[in-house]
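A.B. asks: Structure, please.
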Amino acid sequence: MTSTSYEPITMLAGNDLAVFKQLVQDYCASWSTRTGEPDFEQAGRFYAPDPDIIYYDNGLPRDGHQGWENLKVGLLTNVYPNLASLEWIPWDIWAQRRGNLAWTGFNWRITARAKDGTVDEREGRMTILWEQRDGAWLIVHEHSSVPYEPPLQ
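C.D. replies: Sure, this is the predicted structure:
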């Protein structure tokens, strides 16, 4: 029988946690917009450039977006055309790390204002997998969800 040794998973705290809290806050702010379209150059700096990475967001397609460029096109097509503004606020941010991989989780609230004046507010949660490359933490996977709320009986 062979024994495999793994580097321990560390729940981050203090300055180490502060780094990831700032990353998550900056990441959410990069998708927020007062003009109806985010700064894709700013948002793109968080993502690894690999074309085969899968990103899941709350919208279509169900099988996710493959690569940053496809994620950007999908959001431009399905989310941002009808928006006048979007505010994305994260809270309860936590982070764990093993070597050059880290993952963050957080709750979020989005307030989206459509061009027709309607407002949609929703809350959800998100997990992001980060990989440290050349000293920078880049997103190599993300998954966002909105918890199921059963109908009132």
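
A.B. asks: Please make it C-alpha for all contacts and neighbour counts, starting now.
C.D. replies: Noted.

A.B. asks: these two touch, right, Gly124 and Gly105?
C.D. replies: No - with contact defined as C-alpha atoms under 8 Å, Gly124 does not reach Gly105; the gap is 10.9 Å.

A.B. asks: Among these two, which residue is more densely surrounded?
C.D. replies: Of the pair Gly124 and Gly105, Gly105 is the one with more neighbours under other C-alpha atoms under 10 Å, namely 23 against 16.

A.B. asks: this one as well, want them side by side:
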Amino acid sequence: MVNDPLDPELPALMARIERYRTQYNFQGDIDRAEVEDLYQRDADFTAFDIAPPLGGYVGWEAYSQGWYKVMSKYRQINFTFHDDLRIFRRGEVAWMSVSADWFGLTVGGEQFHKEMRLTLVWVRGDGHWRITHEHGSSPRTTALAGGEII
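C.D. replies: Okay, here's the model as predicted:
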């Protein structure tokens, strides 16, 4: 779903979103430098990840260091979007949300699978769309005393 399917910025945003997604399809080592141009690499960049810390990462430097710590735990990752991608734009700001599956192998050879939700906020500067806020979350379930799952 998009706010305006005729939006002339939609093809550029879709291409950047797909490039973002495919950065996580890897086996072996991953080099973030190949996709750093997708990000607003400044002190205002903010990210909340499915992994700690709870307060997320404020600033590109903090996120970059934390990202490599998290990614070093995986040997293989596959990242697929569900069919609920939504993209909206107002002027120089765009945002998207999607549910996804993130799965593969840890460096120890264990399989993992996480269902997650992703929201990205993009800003346009110098003619390019860049991520200024990234938020990935994973639904958690809690059993109440009566057995109800919330």
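
A.B. asks: Report the TM-score for the pair.
C.D. replies: Here the TM-score for the pair of chains, by TM-score structural alignment, normalised by the length of structure 2, is 0.83; 142 aligned residues with a C-alpha RMSD of 2.0 Å.

A.B. asks: Pull the contacting residues for the counterpart of Tyr20 of structure 2 in structure 1.
C.D. replies: Aligned counterpart of Tyr20 of structure 2 in structure 1: Tyr27 (TM-score structural alignment). Neighbouring residues of Tyr27 of structure 1 by C-alpha atoms under 8 Å, 6 or more residues apart in numbering: Ala43, Phe46.

A.B. asks: Show me where structure 2 has its strands.
C.D. replies: For structure 2, the strands defined by DSSP state E occupy 26-27, 46-48, 57-58, 74-81, 86-90, 93-106, 111-125, 128-137.

A.B. asks: Which residues outside the third one are in contact with it?
C.D. replies: This points to strand 57-58 of structure 2. With C-alpha under 8 Å, 6+ apart as the test, strand 57-58 of structure 2 has contacts from Ala43, Asp44, Phe45, Thr46, Ala47, Phe48, Tyr63, Gly66.

A.B. asks: Please apply the same query to the last one.
C.D. replies: With contacts defined as C-alpha under 8 Å, 6+ apart, strand 128-137 of structure 2 is touched by 12-13, 16, 37-41, 44-50, 116-124.

A.B. asks: ok, 6 Å please
C.D. replies: Contacts to strand 128-137 of structure 2, defined as C-alpha atoms under 6 Å, 6 or more residues apart in numbering, come from residues 38-40, 45-50, 116-123.

A.B. asks: got a list of what the closest residue to Asp29 of structure 2 other than its chain neighbours touches?
C.D. replies: Closest residue to Asp29 of structure 2 apart from its sequence neighbours, by C-alpha to C-alpha, 6 or more residues apart in numbering: Arg75 at 7.3 Å. Contact analysis of Arg75 of structure 2 by C-alpha under 6 Å, 6+ apart lists Gln27, Gly28, Leu105, Thr106, Val107.

A.B. asks: That concludes my questions; thank you for your assistance.
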